[in-house]
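> Structure for the following, please:
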Amino acid sequence: MLILGLTGSIGMGKSTTAKLFEEAGVPVYDADAAVHELYEGQAVPAIEAEFPGTTADGKVDRARLSARVVHDPAAMRRLEKIVHPMLGASRQKFFDNAEAAGKPVVVVDVPLLFETGGENRVDAVVVVTTSAELQRERVLARGTIDRDKLDAILARQMPDAEKRKRADFIVDTSHGLDPVRARIRDILAEAVKMPRRRT
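Alright, predicted model coming up:
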């Protein structure tokens, strides 16, 4: 089974691309969704024990937890020590299920794939991209993030040009869904011929 890592900066169309991989019959592991799930279940007791007052009603209060760890690298490492092993187990279960179902290719959707060294855990990397103008336009149109917050997020992410340089495949989402669907078909045809690369 070949594992494709799917990544791309905010507003590039990564979530849409992930949906189109699913539409093409490829199982997709969504790392963000997996964290959400942990924050509403398995990780709650350990996070409350380590960071008292950051959970409520049996769930992690993401805003409180974020405020506690965002400017404190040591706290962030303590949080990662709790969450990463659980995430690893949930990802492995996803791989086992896909393998048992005889799937030749799976996609792991990880926003910070390069930033966390995740490219070593996949066989090939798909980077989703668009123009900087379209990226800003999409993100600001959501109405949930202002320009300053967007700049702060982009400052934490590897520049798009660098991601594209390190990609095995690039998906440009600037021209609607059909070209993306066609690109995914090409990627899947090529990916099944690739050697396994993950370490």
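
> from here on, contacts and neighbour counts on C-alpha atoms
OK.

> these two touch, right, Ile145 and Arg136?
No: with contact defined as C-alpha atoms under 8 Å, Ile145 does not reach Arg136; the gap is 10.3 Å.

> of those two, who's got more company?
Looking at Ile145 and Arg136 with other C-alpha atoms under 10 Å, you find the greater number of neighbours at Arg136, namely 17 against 13.

> Tell me the spacing between that one and Thr129.
As for Arg136, its distance to Thr129 is 12 Å (criterion: C-alpha to C-alpha, to the nearest Å).

> again, but for Val139
13 Å.

> More neighbours: which of these two?
Under the criterion of other C-alpha under 10 Å, the comparison of Val139 against Thr129 puts Thr129 first, with 25 against 17.

> Quick one: the strands in this structure, in order.
Secondary structure of the chain (DSSP state E): strands at 2-7, 28-30, 55-56, 59-60, 105-109, 124-129, 169-172.

> Can you give me the buried ones in the lengthiest helix in the chain?
Within the chain, and with DSSP state H defining each element, the longest helix by residue count is helix 73-100. Across helix 73-100, burial judged by 16 or more other C-alpha atoms under 10 Å covers 79, 83, 86-87, 90-91, 94-95, 98.

> for comparison, sequence B:
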Amino acid sequence: MIILGLTGSIGMGKSTAASMLRRLGCPVHDADASVHKLYARGGKAVPAIQGLFPDVVKNGSVDRAALATAVLGRPDALKRLEAAVHPLTRADADDFLKRCARRGVPVAVMDIPLLYETKGEQRVDAVIVVTAPAWLQRQRVLARPGMNAAKLANILARQVPDAEKRRRADFVVPTGLGRRLTLLHLRRIVVAMKQRQGRVWSPTRKV
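Got it, this is the predicted structure:
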């Protein structure tokens, strides 16, 4: 089984690419959705976070805005949070891959917004980076509810720059030239990947 990493800076079209990959028959694990599930009522991360930051758990679920405030400017607090949550997100991703392997899926996709920031490239066979011109990225992001230029600048400051992502990628997919071209690029990648042997998830690995 080939494991593809999908990433890209904010506003670059990653969600659209993930949807297209699903249409092409590739199951996609959404890292953000996984975290939302862990933080929701009954989620596995709730007890650990409540132990670290009692005030951020409200009505049995984690208030993400309150949690962000609790760790803002506090590197030690952020490290404690990551130590509690990262093993749970990794376990959820592993469960997804095990299900894919049992089904004989040839290509599985890990949608990870901060892939390079968390050294996620070490856990996939190849990386797709989606990209678009900076002006289009800005236009897309500022059209989102509650977004402004200051928030965008703060988010970009925490992400690996787009140029560096493109340099390190195995595949670069443009999303600013129309959905048809984006889909064509992704289809070619999936077809090529199906001809390869995965190194991360070997055929002999137990599921």
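
> TM-score for this pair?
For these two chains in superposition, a TM-score of 0.97 is obtained (TM-score structural alignment, normalised by the length of structure 1); 199 aligned residues with a C-alpha RMSD of 1.2 Å.

> Quick check: the equivalent of Leu181 of structure 2 over in structure 1 vs Leu20 of structure 1, distance?
Residue pairing (TM-score structural alignment): Leu181 of structure 2 is matched to Pro179 of structure 1. In this structure, Pro179 of structure 1 lies at 11 Å from Leu20 of structure 1, with C-alpha to C-alpha as the measure.

> what do you get for Ala124 of structure 1?
The spacing between Ala124 of structure 1 and Leu20 of structure 1, counted by C-alpha to C-alpha, is 18 Å.

> higher neighbour count, the two?
Between Ala124 of structure 1 and Leu20, counted using other C-alpha under 10 Å, the more crowded position is Ala124 (23 against 18).

> What residue in structure 2 is paired with the more buried one?
When structure 2 is aligned by TM-score structural alignment, the residue opposite Ala124 of structure 1 is Ala126.

> who are the neighbours in contact with the residue nearest the centre of structure 2?
Nearest to the mean C-alpha position of structure 2, by C-alpha atoms, centre = their mean, lies Ile112 at 1.6 Å. Contacts were defined as C-alpha atoms under 8 Å, 6 or more residues apart in numbering; by that measure Ile112 of structure 2 touches 5-7, 30-32, 120.

> now Gly41 of structure 1
Taking C-alpha under 8 Å, 6+ apart, one finds 58-59 in contact with Gly41 of structure 1.

> State the distance from it to Gly53 of structure 1.
For Gly41 of structure 1, the distance to Gly53 of structure 1 equals 16 Å [C-alpha to C-alpha].

> Could you do Val69 of structure 1 as well?
13 Å.

> Now do the helices in structure 2.
Under the criterion DSSP H, helices of structure 2 are mapped to 14-23, 31-39, 46-52, 64-71, 75-103, 134-142, 149-157, 162-168, 179-193.

> Which of these sits closest to Val200 of structure 2?
Smallest distance to Val200 of structure 2 across these (C-alpha to C-alpha): 10.7 Å, for helix 75-103.

> what stretch of structure 1 does the closest one fall on?
Counting by TM-score structural alignment, helix 75-103 of structure 2 lines up with residues 73-101 of structure 1.

> Could you do stretch 141-154 of structure 2 as well?
When stretch 141-154 of structure 2 is compared against structure 1 (TM-score structural alignment), it corresponds to residues 139-152.

> Now do that stretch: distance to the chain's middle.
19 Å (C-alpha atoms, centre = their mean, to the nearest Å).

> Compute the first-to-last residue distance for that stretch.
Start-to-end span of stretch 139-152 of structure 1 (C-alpha to C-alpha) is 13 Å.

> any residues touching stretch 30-37 of structure 2, and which ones?
Contacts of stretch 30-37 of structure 2 from elsewhere in the structure, counted by C-alpha under 8 Å, 6+ apart, are 43, 89, 92-93, 110-113.

> how far apart are that stretch and its match in structure 1?
Stretch 30-37 of structure 2: mean distance to aligned residues in structure 1 after superposition is 0.3 Å, counting by mean C-alpha distance after the TM-score superposition for structure 1.

> buried ones in that stretch?
Within stretch 30-37 of structure 2, the residues scored as buried using 16+ other C-alpha under 10 Å are 30-31, 34-35, 37.

> likewise stretch 113-125 of structure 2?
The neighbour-count criterion (16+ other C-alpha under 10 Å) identifies 113-116, 120-121, 124-125 as the buried residues of stretch 113-125 of structure 2.

> so how far is the match of helix 75-103 of structure 2 from its chain's centroid?
For stretch 73-101 of structure 1, the separation from the chain centroid amounts to 13 Å (computed by C-alpha atoms, centre = their mean).

> Structure 1: which residue goes with Gln50 of structure 2?
Taking TM-score structural alignment as the alignment basis, one finds that Gln50 of structure 2 is matched in structure 1 by Glu48.

> Could you pull up the residues touching its match?
Residues counted as contacts of Glu48 of structure 1 (C-alpha under 8 Å, 6+ apart) are 54-55, 60.

> Which one of the residues you listed is nearest to Ser15 of structure 1?
Within those, proximity to Ser15 of structure 1 (C-alpha to C-alpha) peaks at Val60, which comes in at 23.5 Å.
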